[in-house]
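*Asks:* Can you look at this prediction? I've put the sequence above it.
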Amino acid sequence: MSSTTVPTRDAPHRPPAPGGPRLLSVQAFTPTAVEGAAPVQLGLDELGTPLQDVTFVVVDLETTGGSPASAGITEIGAVKVRGGEVLGEFQTLVNPGTPVPAFIARLTGITTGMVATAPPIEAVLPSFLEFSRGSVLVAHNAPFDIGFLKAAARDAGYEWPGNQVLDTVPLARRVVTRDEAPNHKLSTLAALFHATVTPEHRALADARATVDVLHALLERMAPFGVTHLEDLATATDPVPADVRRKRTLADGLPDGPGVYMFRGPGEEVLYVGTSTSIRRRVRSYFTAAEKRGRMTEMVRIAHAVTPVECATVLEAQVRELRLIAEHSPRYNRRSKFPERMSWVRLTSEHHPRLSIVQDVRADAAHIGPYSSRRQAQLAIDALHDALPVRQCTSRLPLLPARGASACALAEMGRCGAPCTTAQEPQGYPAVAGRARATMLTDPADVVEHLTARIAELAATERYEQAADVTSRLEAFLLGAGRAQRLHPLAACAQLVAARPVEGSRWEIVVVRHARLAATGLSPSGADPWPTIDALVATAEDVPAPVAPAPACHPHEADLVLGWLEQPGVRLVDVSHPLAWPVRSARAFADGTRTAQRVAHHGRARLGSGSPTGEPRATDPTEDPC
């Protein structure tokens, strides 16, 4: 497997230009109240970043107009606060490069003469970006002010640092009613909250007034459960009180990769999920970020969350699948029953036929698995379209019965008719051999026949029929591709692989018959071989399955294959060769996409959809489940 290194680097820091803005009232901040305090038990309010520990930079701009495309900045004012204490202030006039319109001068008091000797925005931005580094930017009607700053940074060639932005207007709409104030303008809110500074359309004064408004709004938001920085992202979207109160379920959860289980009455597992940060993900269920009605219903029932910490993301994904299969949670929609997935089998009887089964036998050819019986049937239809495999379901005698007659399909050339003597002695075995090769190694017979049929139908503007044929080809290639990828991994008794991760460590996996048997991380900078030896020695003992069926949930095998195909993965040890056919089903995916585009383009011209009124998958390698 190839190794690809993706370098990353921080954006260069540009020092403030000489002659730029000045810093006012910079104060040292020492958390003396914390030092020497008695230890306390951390509760939910200590999870995440409490608002009193967040550094806010409240910014306000004065400009020559309403759009960055046609106007420039004339003044920047900003106040840095944390825990209710002012840490510093930033103020500067800016030369916009154009005259200040008269009505703007009357509104703000900033004239063309005042900004004529001021530094341009290119000289001001580095100092402001340094002043606001690592903080949450706050503005009243933030899209206006932040929009101007981003446009200026882009035009000056500076990379915008991506600070989190908080707009006080939607916060005010959440907690200030029309009975209290007729509107949510800064001047109105400043008067309502008795701000110490009156807004006067000057940047620093307006920023100072916004600080008082911000503190008053956050104080009003606290009863709604908005006490942490993470809560601000959804603070303007109301969440039912009973759901928000359930936030205590996230108390003490780990901040690392793993699986979480919501439990209901009787310790029933209601839902199983996975995340790179269990705590952050579980907290999101109690905010407006969760839009799914089913999940809100689940949260109302749940009374506890059980975390399962995992060493790697792959382990977390695999554990999630296994727990879903074990508990069948009612709020999970992923496949809970891998045993119900369908395979297409070419039977091993003397006159083979195609059938849909739920198990794999060693003496027969299989493709799949499919998440639905309908998809498996489409794959069979594709094989029947291209090859004269018999479609009757009865078991035929070794020699045809005297006087046996062929069915209508044989008369149309769509069946090899092994039930009669109207064929050469090796005729039907040759058909069965072609079907077996098409399923296992080279799908060219099916692909060429069906793509030609699609082109023929599209040329006569029979686009709905072309789309139906395309669906059959998609289903066949999906099942054949999955089986061809699964077979060598399912047959491999042991595979050990490693992938470099940050911190000079290695992520190591041990796979047995496609099942994740062990995984872990080697210590930073240490020799990984002791970790590899320990994982191999303690890995799960996995009985050999009948390939191509893996010794695990098929989706688990897909996760393992996806991990193995990542750049940088190195194979440490394999007990069985890993090889895929050169002319595999996946190699024909581009041709299928082309045929599908023809069918969809024609349907679009006719203004019609699929017969069921549902969109069709656009990727033939996509798992329909």
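*Replies:* Yes, it's here.

*Asks:* CA only for contacts and neighbour counts going forward, please
*Replies:* OK.

*Asks:* hey, where'd the strands end up in the stretch 201-350 of the chain?
*Replies:* Using DSSP state E, counting those that start in this stretch, the strands of the stretch 201-350 of the chain run over residues 258-263, 269-275, 304-309, 342-346.

*Asks:* and residue 600, which of those strands is closest to it?
*Replies:* Among the strands of the stretch 201-350 of the chain, the nearest to residue 600 by CA to CA is strand 342-346 (27.2 Å).

*Asks:* Check which element follows the closest one along the chain.
*Replies:* strand 354-357 (DSSP states H and E).

*Asks:* residues making contact with that following strand?
*Replies:* Contact with strand 354-357 is made by 342-347, 373, 376-377, 380, 389-391, as judged by CA atoms under 8 Å, 6 or more residues apart in numbering.

*Asks:* Check stretch 204-221 too.
*Replies:* 58-60, 76-79, 84, 90-91, 139-140, 168, 171-172, 175, 186, 189-190, 193, 195-200, 226-227, 235.

*Asks:* Relative to residue 489, which of the strands of the stretch 201-350 of the chain is closest?
*Replies:* strand 342-346 (17.5 Å).

*Asks:* and residue 478, what helix or strand is that in?
*Replies:* Residue 478 is located in helix 463-491, with elements delineated by DSSP H and E.

*Asks:* Please compare the first structure with the one that follows:
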Amino acid sequence: MSSSAADPTVSPVRPIRGVQPSFDDLGTPLRDVTFCVVDLETTGGAPGDSGITEIGAVKVRAGEVLGEFQTLVNPAEPIPPFIAVLTGITDLMVASSPRIDSVLPAFLEFARGCVLVAHNAPFDTGFLKHDSQIHGYDWPDFAVVDTALLARRVITPDEAPNCKLGTLAKLFRATTTPNHRALSDARATVDVLHGLFERVGSLGVQTLEDLQTFSARVAPQVRAKRHLAEALPHAPGVYLFTDDRGEVLYVGKSKDLRTRVRSYFTASETRTRIGEMIGIASGVRGIECGTTLEAEVRELRLIAEHKPRYNRRSKFPERQHWLKVTVEPFPRLSLVKQVRDDDAGYLGPFSSRKTAERAMAALHEAFPIRQCTARMSRTPQLSPCVLAEMGRCVAPCDGRIDTSSYGEFVTALRTALVSDPTPVINALTRRIDRLCADERYEDAAVHRDRLGAFVRSSARMQRMASVSGCAEICAARRTDDGAWELHVIRHGRLAAAGLAARGTDPRKYLDMLRASAETVLPGIGPVASASPEEIELVLRWLDQPGIRLVEMNGTWTCPTTGAGRHLSRLDPPRSEDLQHPSERRRRLRPLGAARTS
């Protein structure tokens, strides 16, 4: 889909030159990380049941102290006597101190952009997170280093009987003795942290990422495979884990290939099946992409091509279910797995047979067409079934209705599939209301689920068919750094993608993309040129704010009476459901060099 390759499933992987990476390339050097070492004193051991009485923090980088933070906190509850004896903090000392809701903004500002460090970090961060949530403050996504956990990895019982802060402070000859006051304990933790850095540095830990991996419970054989990510770029793209035979084990995407792949070798990866995959993997192949949409589409196509054993979704796009209005003198609804060029009406695709059967039941509720599977001539002579006796079928089997009259029901059914589902919605709504009036709520829920299956699938098909019907859509979006994301979409399939750098003419780049884009011919059915998942990715991208439709060959519309306007009855309103991108007032504005600055 780049200018050099039209189809991402067959385009060659861009070669990556072999270089000797420096420590800076492998992560954030510890010397460049600003750490905020924090310690709390509290009235007890559990957030919610206890309050904070003191916060102390020291900000350090490259061994230099940048600042300190200390304050007593009024916990709004009596301090237990044994806590007062342990810490020396009394009720009288905190009586005039600020409450935690006044202290938190100042602390969060002090710690902004830092890596939090604490001894037994879950205790301190647990209190801070809990109080932030209670008082409506957003808790930043801090990286956290636990000096107690790190010490357990490198300190042997011969060196120290335990990993308490006081014991470690003596071991590393800290300049401050811990005394259960927050700032003193934080200062002592700084010295312990630097002492631990000396230990782990000799073991090859030079970056923040190395430190987080080392301090976590990561199997040595997993940690040893971190080098597999070293050749990957810091760029959006797709990665493929392979075994020693070259078989693709797993396919994924990321905005930053190297960072994402490195995360598989840390404690943040807890999925059992992925852990098994990492144990088998012997290589990682990266495919750099110009845009995030290109990466998402490449991932889908590569999963469908290789069917990796450790991917769970999108492996079998060919496994789809459709409802078909058969082509015969007296048509009926049939559940099929393939769309054919036979002028039949179709609804789908459905992700499961059960959902398709629910939608079929909804249609039978609204239209009394036959449900039997026997083929019928124009003059059938069969015995009517029980549905005819119940008034649920017009019974063409015994000749009581001719093909012309029966065809009126079929025409209305086809209209409900593609443009106006009102008859189905009205019929199911009346049935649900009657059941609720009779207090038959479980039966009403069954019909509600049938209505939901039909409306959602119909809205989805109409939305995808609208973009699939366009021979070509060229769209652009300006990025935060002034570049242009450019995409060429043909019959709903992403045919080309690229990134025009800031200062270049995006129109010329788009013309080049169009010339080299994949040739896509209209297929059979509403979503035949691409998988439904790909079309939905394309629609989601087109629906973003700031998208400019540059060129369009075809008519991109959805029926005003279509199923999309009824989705609000089923779910809370969502912008992608209630309004089609083409219904918004977007002008086709040309892109020019004047807009590249």
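*Replies:* Arrived safely, thanks for sending. No experiment lies behind these values; they were computed from the predicted model shown.

*Asks:* coming back round to it: need the contacts of strand 354-357 of structure 1 in TSV (columns: distance to residue 154 of structure 1 and neighbour count).
*Replies:* Below are the contacts of strand 354-357 of structure 1 laid out as TSV (distance: CA to CA, whole Å; neighbours: other CA atoms under 10 Å):
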residue	distance to residue 154 of structure 1	neighbour count
342	54	25
343	55	28
344	56	28
345	59	25
346	62	23
347	65	18
373	54	18
376	53	28
377	55	21
380	56	24
389	64	27
390	67	22
391	66	18
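
*Asks:* So which elements touch the helix holding residue 478 of structure 1?
*Replies:* On a contact count with 3 or more CA pairs under 8 Å, 6 or more residues apart in numbering; DSSP states H and E, helix 463-491 of structure 1 meets strand 365-370, helix 373-386, helix 427-440, helix 444-459, helix 589-606.

*Asks:* one more time with 6 Å
*Replies:* For helix 463-491 of structure 1, the packing partners by 3 or more CA pairs under 6 Å, 6 or more residues apart in numbering; DSSP states H and E come out as strand 365-370, helix 373-386, helix 589-606.

*Asks:* mind checking which of the ones you listed is nearest residue 157 of structure 1?
*Replies:* Closest among these, once you apply CA to CA, is helix 589-606, at 40.1 Å.

*Asks:* by contact count, what packs against that closest one?
*Replies:* With 3+ CA pairs under 6 Å, 6+ apart as the test, helix 589-606 of structure 1 has helix 463-491 packed against it.

*Asks:* mean shift between the helix it packs on and structure 2?
*Replies:* Superposed on structure 2, helix 463-491 of structure 1 shows a mean distance to its aligned partners of 2.2 Å (mean CA distance after the TM-score superposition for structure 1).

*Asks:* How far does that helix sit from its chain's centre?
*Replies:* From the chain centre to the centre of helix 463-491 of structure 1 is a distance of 25 Å (CA atoms, centre = their mean, to the nearest Å).

*Asks:* and the closest residue in space to residue 321 of structure 1 that isn't next to it in sequence, what element?
*Replies:* Take residue 321 of structure 1 and drop its neighbours on the chain: the residue closest to it by CA to CA, 6 or more residues apart in numbering is residue 556, 7.0 Å away. Element membership for residue 556 of structure 1 (DSSP H and E) is helix 554-564.

*Asks:* So which bits of that helix are buried?
*Replies:* 554, 555, 556, 557, 558, 559, 560, 564 (16 or more other CA atoms under 10 Å).

*Asks:* how about that helix, aligned to which bit of structure 2?
*Replies:* Using TM-score structural alignment, helix 554-564 of structure 1 corresponds to residues 532-542 of structure 2.

*Asks:* ok, now stretch 465-483 of structure 1?
*Replies:* On structure 2, the counterpart of stretch 465-483 of structure 1 by TM-score structural alignment is residues 443-461.

*Asks:* Setting aside sequence neighbours, what's the nearest residue to the residue lying farthest from the centre of structure 2?
*Replies:* Each residue of structure 2 has a distance to the centre, and by CA atoms, centre = their mean the biggest one is for residue 381: 56.5 Å. Nearest non-adjacent residue to residue 381 of structure 2, counting by CA to CA, 6+ apart: residue 398, 5.1 Å away.

*Asks:* Mind telling me what that neighbour corresponds to in structure 1?
*Replies:* By TM-score structural alignment, residue 398 of structure 2 lines up with residue 420.

*Asks:* so that match makes contact with residue 397?
*Replies:* No. Using CA atoms under 6 Å, residue 420 of structure 1 is not in contact with residue 397, being 10.4 Å away.

*Asks:* Of the two, which one has the most company?
*Replies:* Between residue 420 of structure 1 and residue 397, counted using other CA atoms under 10 Å, the more crowded position is residue 420 (17 against 12).
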